[in-house]
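Engineer: let me see the structure of the following:
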Amino acid sequence: MPEPATPRSPASPPPGDATRLLRAALHEVSTVIVGQDHMVERTLIALIAQGHCLLEGVPGVAKTLAVSTLATVTGGTFTRIQFTPDLVPSDIVGTRIYHPSTEQFDVELGPVFANFVLADEINRAPAKVQSSLLEVMAERQVSLGGTTHPLPDPFIVIATQNPVESEGVYPLPEAQRDRFLMKVVVPHPRAHEEMEILRRMSTRPPRPQRVLDPLTLKELQADAEAVQVHQLIADYVVRVIMATREPESYGLPELRRVIDVGASPRATLGLVAAARALALIRGRDYVLPDDVRLLARDVISHRLILTFDALADGITTDQVVDRILAAVPPPRVIWDEPAGPDAATATR
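Structural biologist: All right, here's what the predicted structure looks like:
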């Protein structure tokens, strides 16, 4: 439950080592990945917030390279699973194999048993494979033959999907999309970034150095959980999410014909967790309304289901989230209020 705490003044010192380590990790990843700062930062936020991340972009925009580089920088184990239409659940989570010599079944654990699991082109696998990931993503464990096997800690699933191909792909089930903390759209690089990619990669590609380790990652996750969330910030998050379900109650009656299904409670929890991680990266031990607004698209958009009329009109979920953010007022932060019986609170 969010803690009612007053934000500190901007002059207060930052949390310190946690922020320094996170910024060092981002800098090390940027020595390899050019121009995708948004994707890299959001992926690190998902890791620190103990969530999962869905990357959507055309081929060749460094989605896979970014994930493998982040795994190297953070010192975690990494596996890449290429999703195909003929994939079966045992190819992912593992299976039991009978050995006639011992007359016993042995468990062969699948590739999901790693700190970083890259589900490449996740929308190419059928529904039964997607459902096999639900327990992995939600419970961080795998059940085989009546035995539960916990996954490594920390653990994150980062999936990629190609938005321009329609042949041989399957839409992700709504229940699985909801398991992803964030969905990040990865664009093409700009001209000057393309030139830098050519300069770095055409000769000897740079190799990232390890900055963190799994134990330090767990400590950073604990630091993020300790970031303070004022009660009014929590109220703002709830109002934004509720506006996706009851838009007419928040002055948005026109969205009733646009939104078929609003965001789930996972969006509320995820938006707070992601805002805490972003605040830690920014050097604060408290969340600001801007943290919530910056992450709202990434956390909410993929959870919304629009009506057929909205899709026919070309309305996107990002446009819906932007409309909600414009209509739902955030709390106003005031620093250094004078002390006294009539003094206002630090956040209104």
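
Engineer: switch to C-alpha atoms for all contacts and neighbour counts from now on
Structural biologist: Noted.

Engineer: how much space separates residue 197 from residue 60?
Structural biologist: Counting by Cα to Cα, to the nearest Å, the gap from residue 197 to residue 60 is 12 Å.

Engineer: ok, longest helix in this protein?
Structural biologist: Ranked by residue count under DSSP state H, the longest helix found in the chain is helix 265-281.

Engineer: any idea how far it is from the chain center?
Structural biologist: From the chain centre to the centre of helix 265-281 is a distance of 9 Å (Cα atoms, centre = their mean, to the nearest Å).

Engineer: now stretch 227-236
Structural biologist: The chain centre lies 20 Å from the centre of stretch 227-236; the measure is Cα atoms, centre = their mean.

Engineer: likewise stretch 216-233?
Structural biologist: For stretch 216-233, the separation from the chain centroid amounts to 15 Å (computed by Cα atoms, centre = their mean).

Engineer: more neighbours, residue 197 and residue 60?
Structural biologist: residue 197 (17 against 9; other Cα atoms under 10 Å).

Engineer: do you know how far residue 194 is from residue 110?
Structural biologist: Counting by Cα to Cα, the separation of residue 194 from residue 110 is 37 Å.

Engineer: does residue 329 sit in a helix, a strand or a coil?
Structural biologist: Assigned by DSSP: H, G, I helix; E, B strand; the rest coil, the conformation of residue 329 is coil.

Engineer: now the strands for the protein?
Structural biologist: Using DSSP state E, the strands found in the chain span residues 53-56, 78-82, 94-99, 104-109, 116-120, 141-144, 147-150, 156-161, 182-185, 259-261, 305-306.

Engineer: right, and those strands - which one's nearest residue 227?
Structural biologist: Nearest to residue 227, of all these, is strand 182-185, at 19.6 Å by Cα to Cα.

Engineer: here is a second sequence; please produce its structure as well for comparison:
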Amino acid sequence: MAVTDSASSPGTEGRGGADLETLGRVVERVRSNIKKVIEGKPDVISMVLVGLLAEGHILIEDVPGVGKTMLSKSLARSIDCSVRRIQFTPDLLPSDVTGVSVFNQNTREFEFRPGGVFANIVVGDEINRASPKTQSALLECMEEHQVTVDNTTYHLESPFMVIATQNPIEMEGTYALPEAQRDRFMLRLSVGYPVESSEIAMLDTHTQSSPLDDLESVTDAAEIRKLIGIVNQVYVSDAVSRYAVALTSATRRSDELTLGASPRATLHLVRAAKASAAMAGRDYVLPDDVRGLARNVLTHRLLPSVEASMSGRTTGAILDGIIAAVPVPEGTR
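Structural biologist: Model (predicted):
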């Protein structure tokens, strides 16, 4: 089904204009705040905000020293909400992440002491330096927004977002993230090196003091929950839904991949596209929203075949070929 204009989408006529304006103002405040710390990376900042509004988790992978943790902390400080940081190390235990029951000698009862995941925004620094056993402690909370310890389930308050950083697997002292763990991250981002002008500007702002010290919150958790509700109302046509499914299905049929995108990946792709459309001031999703996010949403979930790896084909290059081969719906709006 091709939708010719936004007014013909069910329930969009006369709805959402004021809400989208509010969303745009809040997003711009947060974006401007982060720019005070992260120089010359507008696309990366936009992707982080897409993840926040789509209730997704973000994996930031890059070499040391390019600002991965700084980006995570600047987003966390821009929102007046609970924030916890977990420094992943080889000796970190699962109970350090989820929490543990401790016996109280005075009351003669066990008391639960929450772990690092009990916050609105959890910054997981260098997640792939912890063992797979500890990494797996995040699986339940990332998917179900809850933690189960000693047969008791504790729910995590919304919004809940994990922003994890990691170094490339080729670096010393790193463990590969399990497939189940990678699949729970909505987006994988790479910060990259700054351009010369941005690096020079960074020297002026970062050498005397850290800009993070002066960063103040520009919104709060309650307002972010409202924005998430606005994003949830963004309309997705049948044609756009079929296009998203066609992209993920094509990865499962590829001879160059041993592991394609999961149904969760399709869901994440559409949710991210809805957030991207809302940030662009639209209450409907275009195929271009889906296509533009496919690489960030899908690449880290795919595994190349042995033949593809031996021939030097990267996962990104394989996915680019798949995206190019899947027809884009015409006239869909």
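
Engineer: before we move on, the earlier item: can you redo the strands of structure 1 as TSV with distance to residue 71 of structure 1?
Structural biologist: TSV is the format used below for the strands of structure 1 (distance: least, Cα to Cα, whole Å):
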stretch	distance to residue 71 of structure 1
strand 53-56	14
strand 78-82	6
strand 94-99	22
strand 104-109	20
strand 116-120	6
strand 141-144	20
strand 147-150	20
strand 156-161	10
strand 182-185	18
strand 259-261	35
strand 305-306	32
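
Engineer: make a markdown table out of the ones you listed and add distance to residue 70 of structure 1 and mean neighbour count.
Structural biologist: As requested, these are arranged in a markdown table below (distance: least, Cα to Cα, whole Å; neighbours: other Cα atoms under 10 Å):
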| stretch | distance to residue 70 of structure 1 | mean neighbour count |
| --- | --- | --- |
| strand 53-56 | 13 | 24 |
| strand 78-82 | 10 | 17 |
| strand 94-99 | 25 | 14 |
| strand 104-109 | 24 | 14 |
| strand 116-120 | 9 | 24 |
| strand 141-144 | 23 | 18 |
| strand 147-150 | 23 | 11 |
| strand 156-161 | 11 | 25 |
| strand 182-185 | 16 | 24 |
| strand 259-261 | 34 | 17 |
| strand 305-306 | 31 | 20 |
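
Engineer: out of these, which is closest to residue 324 of structure 1?
Structural biologist: Set against residue 324 of structure 1 and scored by Cα to Cα, those come closest in strand 259-261, at 11.6 Å.

Engineer: what stretch of structure 2 does the closest one fall on?
Structural biologist: The alignment of strand 259-261 of structure 1 onto structure 2 (TM-score structural alignment) spans residues 257-259.

Engineer: quick one, helices of the stretch 151-300 of structure 1?
Structural biologist: Assigned by DSSP state H, counting those that start in this stretch, the helices in the stretch 151-300 of structure 1 fall at 174-177, 191-201, 214-225, 231-245, 265-281, 289-300.

Engineer: which one of the ones you listed lies closest to residue 327 of structure 1?
Structural biologist: So among the helices of the stretch 151-300 of structure 1, helix 231-245 is nearest, using Cα to Cα, at 9.2 Å.

Engineer: ok now that closest one, how far from the chain's centre?
Structural biologist: 19 Å.

Engineer: same question, stretch 298-317 of structure 1
Structural biologist: For stretch 298-317 of structure 1, the distance to the chain centre is 19 Å (Cα atoms, centre = their mean).

Engineer: cool, stretch 103-119 of structure 1 as well?
Structural biologist: Relative to its chain's centre, stretch 103-119 of structure 1 lies at 23 Å (Cα atoms, centre = their mean).

Engineer: tell me, it lands on which residues of structure 2?
Structural biologist: Taking TM-score structural alignment as the measure, structure 2 aligns residues 108-124 with stretch 103-119 of structure 1.

Engineer: equivalent analysis for stretch 301-310 of structure 1, please.
Structural biologist: Using TM-score structural alignment, stretch 301-310 of structure 1 corresponds to residues 299-308 of structure 2.

Engineer: endpoints of that stretch, how far apart?
Structural biologist: Stretch 299-308 of structure 2: ends 15 Å apart by Cα to Cα.

Engineer: so what touches that stretch?
Structural biologist: Applying Cα atoms under 8 Å, 6 or more residues apart in numbering, the contact partners of stretch 299-308 of structure 2 are 179, 182-183, 188, 251, 255-261, 314-316, 319.
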